[in-house]
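Novice: dropping the sequence and predicted coords here.
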Amino acid sequence: MIGKFNLFASGKRSSVGKKVVLGSVIPILIVSVWQYLSSNGIVDAILFPAPSTILNSFYEMIVSGELIDHLKISVVRAMLGFLLGGSLGLLAGLVVGMFVRAEELLDPTMQMLRTIPLLALTPLFILWFGLGETSKVLLIAFGAFFPLYVNAFLGVRNVDAKLFDVAKVLEFNRFRQITRLVLPAAMPNVLLGLRLSLSVSWLLLVVAELMGASRGVGFLIQDARTFVRTDVVFIGIFLFAAAGKLTDSLVRMLEHWLLKWQDSYKG
């Protein structure tokens, strides 16, 4: 039994290692070609600084503490906006999905608001809430609301109607229906909405910080553009990419844990 377990564990580690290696091939190739072109003057080093130059600037900013300070501010803004908008979106999606009257009352307005370009709302948020933290967090929350709202609504409506009949036989109240029936059955859609909300939160964080901020990664990018510090611009872009990938991977891990009962196609 122990031998079989060790064999399974080693096979799993081997599979994970293989995925990591395959996923690293294209980034390593791109960085290698980029380094070669920049080092040999084939491309403009001001517009495309070598990866080694960017890495050196990254190290200096880490040591000075400048980068950590900007990153902490950005993460707090993104998470506050996501938690506010995502939780409200999940709650609204569950309510509208559970109750037909709520759908008739709320969903037309929600769908109308969902189609408004978020960039068009930016000037209004600045006028209403100023250039402080409130406008930035609320803009992120507005964008994070709709992916979870739509997917929670669809998740509830995709629940097998026979399960509700079983819930009636078991005399479940509304709270137990939601916690024991609706949420587990709608979980694939909810987790998809969670991933989309997180990605939108990072996207709108850039918009919020570029529209007027004195700290944050978006401000860092804007300031570096003004002084033609392209290496710092790339550092900011890589930070957003890494933060987005990290949060998405965390949700994927949660998805794997919560949906391990599913027998889905693996490719």
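Specialist: Yep, that arrived. Numbering: from 1, shown residues only.
Novice: contacts, neighbours, all on C-alpha from now
Specialist: Noted.
Novice: just give me the neighbour total for Met211.
Specialist: 16 (other CA atoms under 10 Å).
Novice: then Val233?
Specialist: 20.
Novice: was I right to think it contacts Thr226?
Specialist: No: using CA atoms under 8 Å, Val233 is not in contact with Thr226, being 10.2 Å away.
Novice: what's whichever helix in the chain runs longest packed up against?
Specialist: Assignment by DSSP state H gives helix 2-39 as the longest helix of the chain. Helix 2-39 sits against helix 51-64, with contacts defined as 3 or more CA pairs under 8 Å, 6 or more residues apart in numbering; DSSP states H and E.
Novice: which is the succeeding secondary structure element to the helix it packs on?
Specialist: Note on helix 51-64: by DSSP states H and E, the next helix or strand toward the C-terminus is helix 66-98.
Novice: could you point out which element follows that next one?
Specialist: By DSSP H and E, the next helix or strand past helix 66-98 is helix 100-114.
Novice: gap between that following helix and the chain center?
Specialist: Centroid separation for helix 100-114 versus its chain: 25 Å, with CA atoms, centre = their mean, to the nearest Å.
Novice: tell me what angle that helix forms with helix 66-98.
Specialist: 140 degrees (axes from the mean of the first three to the mean of the last three CA atoms, to 10 degrees).
Novice: for helix 100-114, which positions count as buried?
Specialist: Neighbour-count burial for helix 100-114, counted by 16 or more other CA atoms under 10 Å, picks out 103, 107, 114.
Novice: can you check stretch 114-123 too?
Specialist: Within stretch 114-123, the residues scored as buried using 16+ other CA under 10 Å are 114, 118, 122.
Novice: over to stretch 35-45?
Specialist: Buried residues in stretch 35-45 (16+ other CA under 10 Å): 35, 37-39, 45.
Novice: could you single out the nearest of the residues you listed to Trp261?
Specialist: Gln35 (45.3 Å; CA to CA).
Novice: contacts only, for the closest one.
Specialist: 50-52 (CA atoms under 8 Å, 6 or more residues apart in numbering).
Novice: again, but for Leu139
Specialist: Residues counted as contacts of Leu139 (CA under 8 Å, 6+ apart) are 81, 118, 122, 125, 204, 208.
Novice: what do you get for Lys136?
Specialist: By CA under 8 Å, 6+ apart, Lys136 lies in contact with 77, 81, 205, 208-209.
Novice: what residues of the one helix or strand it maps to count as buried?
Specialist: Using DSSP H and E, Lys136 sits in helix 133-157. Judged by neighbour count (16+ other CA under 10 Å), helix 133-157 contains these buried residues: 135-157.
Novice: what's the angle between it and helix 66-98?
Specialist: Going by the same axes, to 10 degrees, helix 133-157 is angled at 40 degrees with respect to helix 66-98.
Novice: which other residues reach the following helix or strand past helix 133-157?
Specialist: Once the chain leaves helix 133-157, the next helix or strand it forms, by DSSP H and E, is helix 161-169. Helix 161-169 is contacted by residues 177, 181 when judged by CA under 8 Å, 6+ apart.
Novice: so which of the buried residues of stretch 114-123 is the closest to Ala242?
Specialist: Closest approach to Ala242 among these (CA to CA): Leu118, at 23.5 Å.
Novice: below is structure B, check it against A:
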Amino acid sequence: MTAVTTTTHTTTHTSTTAPVAAPAEEATRQVRRRRRLAPGKRLPATRLVGPAVVLALWSVASAAGLLDPGAIPAPWAVLETGGRLWTAGTLPDDILTSLQRAATGFAIGLTAGILLALVSGLTRTGEAQIDGTVNLNRAIPTLGLIPLFILWLGIGETFKTAVIAIVVYIPIYLNAHAALSGIDSRFVELAEVQGLSKLQFIRQVVIPGALPGFFVGLRLGVTGSWLGLVVLEQINATSGLGYMMFQAQNYGQTDVILVGLVVYGIFGLISDSAVRIVERRVLSWRRTLSS
């Protein structure tokens, strides 16, 4: 009788716990399935994989004789030329000149883009006066304005700085203005209910809401400053990386041209990575796929 009772109790206990364990296992499986949709953990230095692959293919093709050394020199030949130019002192001077031009034009374009976006995005009067003009400027190729700017400003540094500033301010303005216009109106209503002043509203609602779009425009502006510089330094310039490449073209020095392109690429990658790092730190409160 005792054995029958014990068996009955064990059977009852098993039947009671089994349904409880099943939903827990099912929930665990669902969580695992959801996690597979995300890109996964961020790996260090992943953005260098692409350039490393290109460099490896370039080296293999050069070593195998698949590339004409006169048209595309080997990576070690380009590195040797870069070391020679650096030792001679011409490359450091050209790099410094290019950095100064890019930094000056970028600073002016950044300031103009932010101010115009704030005025246009926060007031209807500003939007009516600014937004249409900026979009008209965007529709006109910036490089097509070079002849007009040469007539207005000459061929000195002012002309180059002005063109770089235009190339920079347009993407910064467009993305910042779009971010400002896309702020949820419920946040505006909440700020009004809380009695925030205009300055408090800008600091607590507008700036946090517009920062993601602003950083997108900032990355495009940084890249644009280098793209504009490549062209401008080949127009009546006497120094800079673009001038060095233009002179190398006249003498058929492909290795020197590639040195200039590599330096442009390195600075572009470094500046874009710097903006990404700042963006992740400033927007650390966001939970996105990239984070």
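Specialist: Everything's here; your move. Keep in mind that this is a model prediction, so the values were computed, not measured.
Novice: returning to that earlier point: so which of the buried residues of stretch 114-123 of structure 1 is the closest to Phe129 of structure 1?
Specialist: Looking across the buried residues of stretch 114-123 of structure 1 and measuring by CA to CA, the closest to Phe129 of structure 1 is Thr122, at 10.5 Å.
Novice: quick one, what contacts the equivalent of that closest one over in structure 2?
Specialist: Superposed on structure 2 with TM-score structural alignment, Thr122 of structure 1 falls opposite Ile146. Residues near Ile146 of structure 2 by CA under 8 Å, 6+ apart: Val163.
Novice: for the helix or strand in which Ile146 of structure 2 is found, buried residues please.
Specialist: For Ile146 of structure 2, the host element (DSSP H and E) is helix 146-153. For helix 146-153 of structure 2, the neighbour count (16+ other CA under 10 Å) marks 146, 149 as buried.
Novice: counterpart of Leu136 of structure 2 in structure 1?
Specialist: Using TM-score structural alignment as the criterion, Leu136 of structure 2 maps onto Met112 of structure 1.
Novice: how about Val278 of structure 2?
Specialist: The alignment partner of Val278 of structure 2 in structure 1, by TM-score structural alignment, is Leu254.
Novice: ok, that match to Lys260 of structure 1 distance?
Specialist: Distance, Leu254 of structure 1 to Lys260 of structure 1, by CA to CA, to the nearest Å: 10 Å.
Novice: now Thr226 of structure 1
Specialist: 49 Å.
Novice: burial measure for the alignment partner in structure 2 of Leu192 of structure 1, as a count.
Specialist: When structure 2 is aligned by TM-score structural alignment, Leu192 of structure 1 is paired with Val216. Using other CA under 10 Å, Val216 of structure 2 has 18 neighbouring residues.
Novice: please identify the helix or strand for Val216 of structure 2.
Specialist: Under the criterion of DSSP H and E, Val216 of structure 2 resides in helix 207-232.
Novice: pull out the buried positions in that helix.
Specialist: 207, 209-230, 232.
Novice: how about the residue positioned nearest the centre of structure 1, what does it touch?
Specialist: What sits nearest the mean C-alpha location of structure 1, by CA atoms, centre = their mean, is Leu198, with 2.4 Å. Going by CA under 8 Å, 6+ apart, Leu198 of structure 1 touches 82, 144, 244, 247-248.
Novice: find the nearest non-adjacent residue to Phe149 of structure 2, please.
Specialist: Closest residue to Phe149 of structure 2 apart from its sequence neighbours, by CA to CA, 6 or more residues apart in numbering: Phe159 at 6.2 Å.
Novice: now for that neighbour: what does it line up with in structure 1?
Specialist: If you follow Phe159 of structure 2 across to structure 1 using TM-score structural alignment, you land on Ser135.
Novice: got CSV for the buried residues of helix 100-114 of structure 1, with distance to Leu91 of structure 1 too?
Specialist: Rendered in CSV, the data for the buried residues of helix 100-114 of structure 1 read as follows (distance: CA to CA, whole Å):
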residue, distance to Leu91 of structure 1
Glu103, 13
Asp107, 13
Arg114, 16
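Novice: between these, which is closest to Gly17 of structure 1?
Specialist: Arg114 (40.7 Å).
Novice: re earlier: derive a ChimeraX selection command for the buried subset of the contacts of Gln35 of structure 1.
Specialist: Listed next is the ChimeraX selection for buried residues among those, using 16+ other CA under 10 Å:
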select :50,51
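Novice: for the contacts of Gln35 of structure 1, which one is nearest Gly216 of structure 1?
Specialist: When the contacts of Gln35 of structure 1 are compared for distance to Gly216 of structure 1 (CA to CA), Pro51 comes out closest, at 22.6 Å.
Novice: from what I see, the closest one and Ile30 are in contact.
Specialist: No: Pro51 of structure 1 is beyond contact range of Ile30, at 10.2 Å (criterion: CA under 8 Å).
Novice: which neighbours do the two have in common?
Specialist: Contact criterion CA under 8 Å, 6+ apart; no residue bridges Pro51 of structure 1 and Ile30 by contacting each.
Novice: so stretch 55-64 of structure 1 aligns onto which residues of structure 2?
Specialist: So stretch 55-64 of structure 1 is aligned with residues 79-88, judged by TM-score structural alignment.
Novice: the matching stretch vs structure 1, average distance?
Specialist: Once fitted to structure 1, stretch 79-88 of structure 2 is off its aligned match by 1.4 Å on average (mean CA distance after the TM-score superposition for structure 1).
Novice: what does that stretch rub up against?
Specialist: For stretch 79-88 of structure 2, contacts defined as CA under 8 Å, 6+ apart pick out 91-92, 255-256, 259.
Novice: need the max-distance pair from the residues you listed.
Specialist: Between all members of the contacts of stretch 79-88 of structure 2, the farthest pair (by CA to CA) comes out as Pro92 and Asp255, at 16.9 Å.
Novice: between those two, which has more neighbouring residues?
Specialist: Asp255 (25 against 15).
Novice: surely the more buried one meets Pro73?
Specialist: Yes: between Asp255 of structure 2 and Pro73 there is a contact at 6.0 Å, judged by CA under 8 Å.
Novice: circling back: what's the average distance of the helix holding Ile146 of structure 2 to structure 1?
Specialist: Once the two are superposed, helix 146-153 of structure 2 sits an average of 1.0 Å from its aligned residues in structure 1 (mean CA distance after the TM-score superposition for structure 1).
Novice: cool, and stretch 207-218 of structure 2?
Specialist: Once fitted to structure 1, stretch 207-218 of structure 2 is off its aligned match by 0.6 Å on average (mean CA distance after the TM-score superposition for structure 1).
Novice: list the contacts of that stretch.
Specialist: Residues contacting stretch 207-218 of structure 2 (CA under 8 Å, 6+ apart): 110, 171-176, 178-180, 183, 275, 279, 283.
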